[in-house]
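A.B. asks: quick one: sequence and predicted model below, then my questions.
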Amino acid sequence: LYQLLRDDPFLIRPLILSFGASTYLSETLIRKPEYFYDIIDADVMQTQKTSEIMYQELAQSISRFASVEQKLRILRRYKRRETLRIGLRDLLKIADVETTTLELSNLAEAALQHCYEIGRDQVMKPKYGTPLNEEGDAPCRFAIIGMGKLGGYELNFSSDIDLIFVYSDDARTDTGNENTEYFARLCEFLIKAMSEITSDGYVFRVDIRLRPESSAGVIIRSMESYESYYEGWGDLWERQALIKARPVAGDMAFGEEFIRMIQPFVYQRYLDGVTLTEIKADIRRTKARIEERLVNEGANLERHVKLGPGGIRDIEFTVQCLQMIHGAKRKSLCSHNTLEAITALKENTLLDAEDADALAAAYRFLRTVENCIQIEADQQRYAIPEGETEARELARRVGYPHTSETDALETFRADYRRHTEQVRAIFRKITTTSIESADGLDIGILLSEEDSQQLETFLSTFRFENAREAQRLLKQLANGSDGIQFSPNVRRTFFKLAPTLLNVLRDSPNPDMALRYLSAFTDKVGARSSYYTMFAEKPSTLEVLTRVCGTSLYLADMLIASPELFDLLTVPTLVERSKTLTEKQEEALQIVAEAPSGRMLSMLRRYKNDEIWRIALRNILGNATLPTTTEELSDLAEAALQAIYPEIE
């Protein structure tokens, strides 16, 4: 070795860089000294590998072995060997950050395809057979969908790979097992085989939390099940996550069918003002929650390259916000890759040239920093070290020279601060909206507003005394409560209704009480989509309901206890005129005569409550004077007594 380095001193740099810049790469070389010949081979170090090349190299090595464990060992060792090559190409600046993240993504794809084939042929088939389609005349199709950084060809050195799994038919295998069970077992094998840490390391950690219902959801669904879920329950965060979805293993053609199926959900062609605002508000709200969680965990936000203010996530969220808004009508925006999407947004003038260039430069810089943090020990770290020595070492890994004239750490910190400040300013510009926009009330912003003073100032115009409680109840009407989340359709319907609702609440005698009882009423009756639609189409009904709920605790409690009383609000003729004593007597006698044995009193009570509700409504709506109201109540009592008296033994 010494002789080789003496004769070819240019080989010293990659060796010293490996040992000096990364504990992980150093340990790889020490464990496998034969890898040294890879890093001094110009052909190896200058070659950018596709996933197809990596797949073929793996196939050649795996074909020499028979057992599952031996083949998985080859996958782990190949991953470590390729990470050494890719890492040194990055540190030596042979490859830029786009090439580095692309090669890491290609490595994950090739390993995942082999892992799938091993599981399908050697683990599943002997035990469960081959899954078939519904007709039983062809195999059931299966695809692995890459999400997140894998989907965007943007993996870094210690990334998890985000995956979801899909199959075509809810049928059976050729041995009679349910396809759902077969694919669930296959997915469990894939996750364990890829993630398990052994003496040879691991392949890639797998994260499946981006599937429907996240950690609470099933591990795999059929295509039909995905379509049904996204149509009925898919949320904004899922639309955002699916921007990066692409097939990475399994039946790639079937995976493309899955991508075509989700496109109308991800990129919705018709977006009203409410939906546009909801997208921006949801993204800004999500980012705020992330930063709040980090602070609660004791993290230093300013040093967090990925999730801190102006970090990588700010860039991704900015880009994805614009993609969701404009992607349906501009297909060039529908890219999985962040840098490609930034270029497309610039070309479509949806980002100022200056902002687009700033985002692209910051993204390359921050991803380089992230890679250099993680390559040191192959750990999921995202924070710039607090210690000056460690931070200076990071700056040197990133490529900042330290000379007598320039301090690497100071220059690095200045560039980091400049990039993150620019990114945060652009993120705010793209995602910020106002409660009162040019188009009127912005309910999405109202529900997410955290500034108590601004919230109180706005809601006080609707005569609410407790602004924070009013916001909570409005959120409950829009989103659900007690662990029940309404579908996006229900939320959209409420958002359209909200301006009308706030106006009628303002006109009710007590807006706070009216909103409280309205929320209780909708909780009791359910079917919110139908009620919200009816209120939007018949605002007069909503106006009467809020007037009742804001006027009388007694009547509001009656309504909550007996929601069927609401029907009287939908038939105006019932409260247009008063009833005579004779009419009430006839109605009460008929109830007593027709009542089944043992139910006479309960039916008479029901009649009394209906009539009290009707009489009170006439008074509240101004259809009856006080003398008329008291006369009707007296007649009701007399009619009830006369009807029941003959039945008293």
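C.D. replies: Done, it's in.
A.B. asks: could you use CA atoms for every contact and neighbour count after this?
C.D. replies: OK.
A.B. asks: center of the chain, which residue is that?
C.D. replies: Nearest to the mean C-alpha position of the chain, counting by C-alpha atoms, centre = their mean, stands residue 237 at 2.3 Å.
A.B. asks: wasn't that residue part of a helix?
C.D. replies: Yes: checked against DSSP: H, G, I helix; E, B strand; the rest coil, residue 237 lies within a helix.
A.B. asks: distance of it from residue 280?
C.D. replies: 11 Å (C-alpha to C-alpha, to the nearest Å).
A.B. asks: measure the residue nearest to the centre of the chain to residue 643 for me?
C.D. replies: Residue 237 is 61 Å from residue 643, by C-alpha to C-alpha.
A.B. asks: ok, now residue 318?
C.D. replies: 71 Å.
A.B. asks: neighbour count for the two, which is higher?
C.D. replies: residue 318 (23 against 20; other C-alpha atoms under 10 Å).
A.B. asks: ok, the more buried one touching residue 425?
C.D. replies: No: with contact defined as C-alpha atoms under 8 Å, residue 318 does not count as touching residue 425 (10.6 Å).
A.B. asks: check contacts around residue 152.
C.D. replies: 244-245, 336-338 (C-alpha atoms under 8 Å, 6 or more residues apart in numbering).
A.B. asks: which single one of the residues you listed is nearest to residue 74?
C.D. replies: residue 245 (27.9 Å; C-alpha to C-alpha).
A.B. asks: now the closest one. Nearest residue, chain neighbours left out?
C.D. replies: residue 147 (4.7 Å; C-alpha to C-alpha, 6 or more residues apart in numbering).
A.B. asks: comparison target, given below:
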Amino acid sequence: MSKTENGDKWFGKPAAALKPLDADNAASELADLAELAEERGLKRLAKLAEGGSPLSSFLAAVFDLSPFLRDCARRHPDALEALFDAPVQARLDALVEDIAGVGLRDDQTEAGLMQRLRALKGEAHFLIALADLAGEADAATTVRRLSRLADASVSTAVAFLLRDAHRTGKLVLPDPAEPGKGSGWIVLGMGKLGAHELNFSSDIDLIVFYDPHAPAVTDPLEATELFSRLTRRLVRILQDRTEHGYVFRTDLRLRPDPGSTPLAIPVEAALNYYEGRGQNWERAAMIKARPVAGDLKAGEAFLRELTPYVWRKYMDFAAIADVHSIKRQIHAHKGHGEVAVKGHNVKLGRGGIREIEFFVQTQQLIAGGRFHELRGRETVAMLGELAARGWINEEARDALAAQYWFLRDVEHAIQMVADEQTHNLPEDDEGIERIAHMLGFENADAFATAFRASLHLVEKHYAALFETAPQLSRGVGNLVFTGDVDDPGTLQTLHELGFSRPSDICRVIRTWHFGRYRATQSAEARERLTELTPALLETFGRTRRADEALLRFDEFLSGLPAGIQLFSLLQTNPALLDLIATIMGAAPRLAAIITRRAHVFDGLLDPGLMSELPNKAYLAARLDAFLQGAELHEERLDRLRIFAAEQKFLIGVRLLTGAIDAVRAGKAFSDLADLTIGAALDAVKAEFALRHGQVAGGQVAILGMGKLGSRELTAGSDVDLILLYDHEEGADESDGEKGLAPSHYYARLTQRLIAAVSAPTAEGVLYELDLRLRPSGNKGPVATHIESFRKYQREEAWTWEHMALTRARPVAGDEAFCQAVEAEVADVLARPHDAAKVLKDAAEMRTTIAQEKPPRDIWDLKLIAGGQIDLEFIAQCARLTGNIEPERWPPTSTGDALARLSPGFCEAQARDELLAAYSLYLTLTQIIRLCLTGPFEPDDVPPGLADLLLRSTDLPDLGVLEAHIRDTAKGVESHFDALVRKKR
């Protein structure tokens, strides 16, 4: 066999010696390849696959280690045969050239394009992986090859679509042989594609713009629809999975305001957006932006227009604030124990790829405006430039560059196993051993040692980078707010303090100083405020979205009846000023409360606020004092609303500052609901009795359900209730002036209670009520006799109703009757339940919920697969099937139930993982519901809220947190399958 035939020229040098996990399986896979090659007439490959050479041993190991590459070889053995005629680099060049020509064929159809693209990309993808594993290509070469492959694929698809639009008269291309030229269709590659740094199973981030005045555009008014339709087709061509696979998964979510903008955006609208509303993360994203297809000249012109937006002339204090907020998380991780190898996220985890990328990008944002050398797209090249400019030392540059490429190698190995878009190392020993062998390590231990050392080295330099990076002194300079004209020095000072709209801030502060609010009408108040202003601006400037926070404070100030006390207090209490800034910057929901109802602020003046736990006894004493002297019915109800609003706010502030944790907050919110709803019930009963009297022997109990019953209420929760009653057997009518039959009496009483608690008034609502969990739901009476309840629960209730009952507890009413109701609930739950039916019904119910109420996104923590519902169902099923370890009181809290899952039902490790998930979800839910009135939008989260979430979970950035949620949900879903669906 000649040198060419034995394959030495495949990679230009001998392939790396990889060890298979299973030598017998490797030999079997090679034999299968030999047989397949013989069938296809691929003589040289068949000969090679008979074994006996280093190259055949390499192939056998690859097929054993990577099911994906094994399957590629089975589908396309001719790709290997072709390497006998041309080495891998030449073959890749030919494939890219073929891809580029596919879109320019006159007879090309969309279906034909999709099929041909998938075939060519599949072969190139396969060869890039082989070359990487063989050692022919290092990580830097591999990412370049992958990016070049993506460029060619996108470009040829765009060329095809432009020519198709030209053929149908939608566009008139100046030169159909070069369809992109003058077309006005701008396709920017973002992220790793823009930086030529794609990973093996990467999706590609694209942003699409168009110029409506380009020569090819025939009707500017129709251009948005035309280019959006072309973009939609582009995505389909690239990412739809067919029997031939896919080309690249494609993500368009980096475009401006993706929830409300078309897929293709006019250039002028995009420029207006970035200049007027663009956020810091979007500036960072634009660092890597690169025209990859379509009208490349127009794309370059667009990026030149964006230069002042991305590269600020002055040191960027908003970016510095970003760095400082993340820095706290870094210090939380420094020396934080051993780094786990199994399951570690190579991209987002401690010491991972993102830490290197993040530092480079933030330093570019800060200094790239002055130093053009720092405007490059590639991470390692920019490490070199940072060292050249003195931002980091040479040791850091060399160490981070080396570890970056090592971690990219690990990332590629992970993805080459099954072509999955994951960055997590396997959770099992065999999986780690597989990755070790793919990377050329002797065994898993050797790899784990090198991997930990790499992560620790990155972590060390990452933390040190923030300590050694050039810092700025930003003392307060000019602050002049007299007259009607902005002082230039003041505008500069405000910019340096972190405000992005200094002129607007000047206007707001002039409003204060001109005495246009009641709180600033007195000369003394304005004098105190003038003295306070520098500290106030510095404090709000640190909130990162300083302008928004200060404008919320302005709204608050405009509603205050007086200001001297507040201004004096803030002058002498910097911690309180920090707290207000935190509320205004991190918690729009609390800011809205404090703005609409300034009286809730009074509670912050209590010096014992943070030191006293808001338990039931504390709240009850406060409520009794607050209700003193309120004799009239409506006055008592209004005081209840005021008290509840203030205490919800103060519980929230304690949670916000870390004075209490999420579990304690849930109990405090629930205790507050118990007390205030109970007081409302007492007031309504007394008022109702004035006209309708009493029913003989009448008793009432309110059964708290859902999160109230489990004492897990959040700041924004509504309240699930069932009202139960009893009376003497012979009672037929109440004894009042207008007597009512008992059923009618208690129905009317309940309706009055609902109105008292949930009807909107000048003081707001006490709680939104939900009574749908009562027997027969909305079809049943709003009040239920205890006998009807007993009979229904024993004879008619569905499994889901008994599941809901596991969280029930009496929260208000006549004490003796509440005890009887509690005993009744316990008796119903203690009755024998068919375990198989309970689990089957619960599994079916979970499936139905998933179909009818799919989660919005991963932050929909209740509805995601593996989310809060799964945890609640596990706890409820365990309670109904007798799989809770006995204690004196059965648990209503999901957390308590999970902690007491019996060993026969759930192994200790699984129980611990479920508890950890419960704690994570509860913490995030409490904070998000406290701070926001609507859903959590990860692309537009208030930076202060992001800091709170990261501080509460001890994670470095939202990307890591989101990855942690996904991993946690995946684990919970697996446990749900094992425990409830009985799939193992």
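C.D. replies: That came in fine, so what should we check first? Not measured: the values here are computed from a predicted model.
A.B. asks: where does the TM-score land?
C.D. replies: The TM-score (TM-score structural alignment, normalised by the length of structure 1) is 0.63; 466 aligned residues with a C-alpha RMSD of 4.5 Å.
A.B. asks: ok so, going back, how about the contacts of residue 152 of structure 1 in TSV, adding distance to residue 292 of structure 1?
C.D. replies: Formatted as TSV, the contacts of residue 152 of structure 1 follow (distance: C-alpha to C-alpha, whole Å):
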residue	distance to residue 292 of structure 1
244	25
245	28
336	28
337	27
338	25
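A.B. asks: what is the equivalent residue in structure 2 for residue 296 of structure 1?
C.D. replies: Alignment note (TM-score structural alignment): residue 296 of structure 1 has no counterpart in structure 2.
A.B. asks: mind listing what residue 296 of structure 1 touches?
C.D. replies: Residues counted as contacts of residue 296 of structure 1 (C-alpha under 8 Å, 6+ apart): none.
A.B. asks: that one and residue 311 of structure 1, how far apart?
C.D. replies: According to C-alpha to C-alpha, residue 296 of structure 1 and residue 311 of structure 1 sit 18 Å apart.
A.B. asks: ok, residue 19 of structure 1 next?
C.D. replies: From residue 19 of structure 1 over to residue 311 of structure 1 (counting by C-alpha to C-alpha), the distance is 29 Å.
A.B. asks: again, but for residue 433 of structure 1
C.D. replies: 21 Å.
A.B. asks: and if you look at residue 8 of structure 1?
C.D. replies: Residue 8 of structure 1 is 42 Å from residue 311 of structure 1, by C-alpha to C-alpha.
A.B. asks: neighbour count: residue 19 and residue 311 of structure 1, which is higher?
C.D. replies: For residue 19 of structure 1 versus residue 311, neighbours defined as other C-alpha under 10 Å are more numerous around residue 311 (25 against 17).
A.B. asks: nearest spatial neighbour of that one, skipping sequence neighbours?
C.D. replies: That would be residue 305: by C-alpha to C-alpha, 6+ apart, it lies 5.2 Å from residue 311 of structure 1.
A.B. asks: any idea which element residue 413 of structure 2 lies in?
C.D. replies: helix 394-418 (DSSP states H and E).
A.B. asks: that helix aligns to what range in structure 1?
C.D. replies: The aligned range for helix 394-418 of structure 2 is 353-377, by TM-score structural alignment.
A.B. asks: how many other residues sit next to residue 446 of structure 1?
C.D. replies: Neighbours of residue 446 of structure 1 (other C-alpha under 10 Å): 20.
A.B. asks: er, residue 663 of structure 2 I mean
C.D. replies: Residues contacting residue 663 of structure 2 under the criterion other C-alpha under 10 Å number 17.
A.B. asks: could you do the one 5 residues further on as well?
C.D. replies: Neighbourhood size, residue 668 of structure 2 [other C-alpha under 10 Å]: 27.
A.B. asks: do residue 242 of structure 2 as well
C.D. replies: Per other C-alpha under 10 Å, the neighbour tally for residue 242 of structure 2 reads 11.
A.B. asks: what does it correspond to in structure 1?
C.D. replies: Using TM-score structural alignment, residue 242 of structure 2 lines up with residue 198 in structure 1.
A.B. asks: would you map the strands across structure 1?
C.D. replies: 142-147, 161-167, 206-207, 221-222, 246-250, 436-437, 440-441 (DSSP state E).
A.B. asks: now the fifth one against strand 161-167, angle please.
C.D. replies: This points to strand 246-250 of structure 1. 70 degrees (axes from the mean of the first three to the mean of the last three C-alpha atoms, to 10 degrees).
A.B. asks: do the first one as well
C.D. replies: Regarding strand 142-147 of structure 1 and strand 161-167, their directions subtend 150 degrees when assessed with the same axes, to 10 degrees.
A.B. asks: measure the mean distance from strand 142-147 of structure 1 to structure 2 post-superposition.
C.D. replies: After superposition onto structure 2, strand 142-147 of structure 1 sits on average 0.8 Å from its aligned residues (mean C-alpha distance after the TM-score superposition for structure 1).
A.B. asks: mind giving me the packing neighbours of that strand?
C.D. replies: strand 161-167, strand 246-250, helix 252-266 (3 or more C-alpha pairs under 8 Å, 6 or more residues apart in numbering; DSSP states H and E).
A.B. asks: residue 330 of structure 1: which of these is closest?
C.D. replies: Comparing these by C-alpha to C-alpha, helix 252-266 comes nearest, at 12.7 Å.
A.B. asks: which stretch of structure 2 lines up against that closest one?
C.D. replies: So helix 252-266 of structure 1 sits over residues 296-310 in structure 2, by TM-score structural alignment.
A.B. asks: what's the mean deviation for that stretch versus structure 1?
C.D. replies: Averaged out, stretch 296-310 of structure 2 is 1.3 Å away (mean C-alpha distance after the TM-score superposition for structure 1).
A.B. asks: what residues sit buried inside that stretch?
C.D. replies: Neighbour-count burial for stretch 296-310 of structure 2, counted by 16 or more other C-alpha atoms under 10 Å, picks out 296, 298-300, 302-303, 306-307, 309-310.
A.B. asks: before we move on, what about stretch 548-561 of structure 2?
C.D. replies: For stretch 548-561 of structure 2, using 16+ other C-alpha under 10 Å, the buried residues are 548-554, 556-560.
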